[in-house]
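Q: Would you be able to build a 3D model of this:
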Amino acid sequence: MPRSERSPLLLAGLLATAGAAHFAAPRQFDAIVPKVLPGSARTWTYVSGAAELALAAGLAVPRTRRAAALATAAFFVGVFPANVKMAVDWRHRPAPQRAAALGRLPLQVPLVLWARGVAANAGRS
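A: I've put the predicted structure just below:
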């Protein structure tokens, strides 16, 4: 399988794993939901998990890949405030946890670029 065909499936796998984790261990995600969002943190945890699973499914299907990849890029931008909240909340934790929380911030950039690249390559085979 050429690299260009593996890339969307790898991204789909990442999203599917993250989406499933929102349902398997929701408490850790509840903690990073920004307080400014209305409703319960658990609702947002489940909504974002379901969104990740839907995006993963869309990326896996060539016909929906481009739209799903663009939506994935937007999703990665949209969840950035949760990563900022985590970094702020974890600023006094032990160094490894602090580093993990801070490391999530710049990681969003390559994830957005990866999703945009999948969108740009969708339909080219």
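
Q: Could you use CA atoms for every contact and neighbour count after this?
A: Will do.

Q: Looking at this protein, which helix is longest?
A: In the chain, with assignment by DSSP state H, the single longest helix is helix 95-121.

Q: Residue 44 and residue 22: what is the separation?
A: Residue 44 is 10 Å from residue 22, where distance means CA to CA, to the nearest Å.

Q: between those two, who's got more neighbours?
A: residue 22 (24 against 19; other CA atoms under 10 Å).

Q: To check against the first, give me the structure of this:
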Amino acid sequence: MRTESSLDLPLLGLAALFLGSGTLHLVRPQVFEAIVPPQLPEPRTVVEVSGVAEIVCGLGLLHPRTRRLAGLASAALLVGVFPANVQMSVDAGRRANRKRTAASAGFFAGTLARLPMQWPMIKVALRAGKGTGA
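A: Presented below is the predicted three-dimensional model:
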């Protein structure tokens, strides 16, 4: 039986993904700047703020007292960064079309495969946000 204080594998995995990705956002922001949608100003700032948000959400998911709020914030964050993931796919598709190499086509396919994976992560975050564990 799961309780609010349960820390199961999906929730632990989501926290780990946020902590790893958030850290990478701060250590190597240039990797992420290119996927910031062009409508947003200051890509470096967007990357840094989203990195800090990921770390805060990841840490919040780990503790029962902050898990509910962190779950809701995590779901919102995943929805908020989805346009950047779409932008990555659009850019990768353009590169693959231009270069026509197996590597560029493979990367493009990987970015497309990543998009529907957001939904299970959002579901885990929302369950944590309901206070029922993940």
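
Q: what's the TM-score here?
A: Once superposed, chain against chain, the TM-score is 0.88 (TM-score structural alignment, normalised by the length of the first structure); 120 aligned residues with a CA RMSD of 1.7 Å.

Q: quick revisit: can you pull the buried residues of the longest helix of the first structure?
A: Buried residues in helix 95-121 of the first structure, defined by neighbour count with 16 or more other CA atoms under 10 Å: 98, 101-102, 105, 108, 111-112, 114-119, 121.

Q: Show me how far that helix is from its chain's centre.
A: Its chain's C-alpha centre and that of helix 95-121 of the first structure lie 9 Å apart, by CA atoms, centre = their mean, to the nearest Å.

Q: do the same with stretch 43-59 of the second structure
A: So, by CA atoms, centre = their mean, the centroid of stretch 43-59 of the second structure is 10 Å from its chain's centroid.

Q: The first structure: matching residues for that stretch?
A: With TM-score structural alignment applied, stretch 43-59 of the second structure matches the range 41-57 in the first structure.

Q: ok, average deviation of the matching stretch from the second structure?
A: Once the two models are superposed, stretch 41-57 of the first structure sits on average 0.5 Å from its counterpart in the second structure (mean CA distance after the TM-score superposition for the first structure).

Q: circling back: tell me the one of the buried residues of helix 95-121 of the first structure nearest residue 64 of the first structure?
A: Set against residue 64 of the first structure, the nearest of the buried residues of helix 95-121 of the first structure by CA to CA is residue 119 (9.9 Å).

Q: Apart from its chain neighbours, what residue comes closest to the residue most central in space within the second structure?
A: Per CA atoms, centre = their mean, the C-alpha nearest to the average position across the second structure is that of residue 78, at 5.3 Å. Excluding the flanking residues, the one nearest residue 78 of the second structure by CA to CA, 6 or more residues apart in numbering is residue 122, at 6.5 Å.
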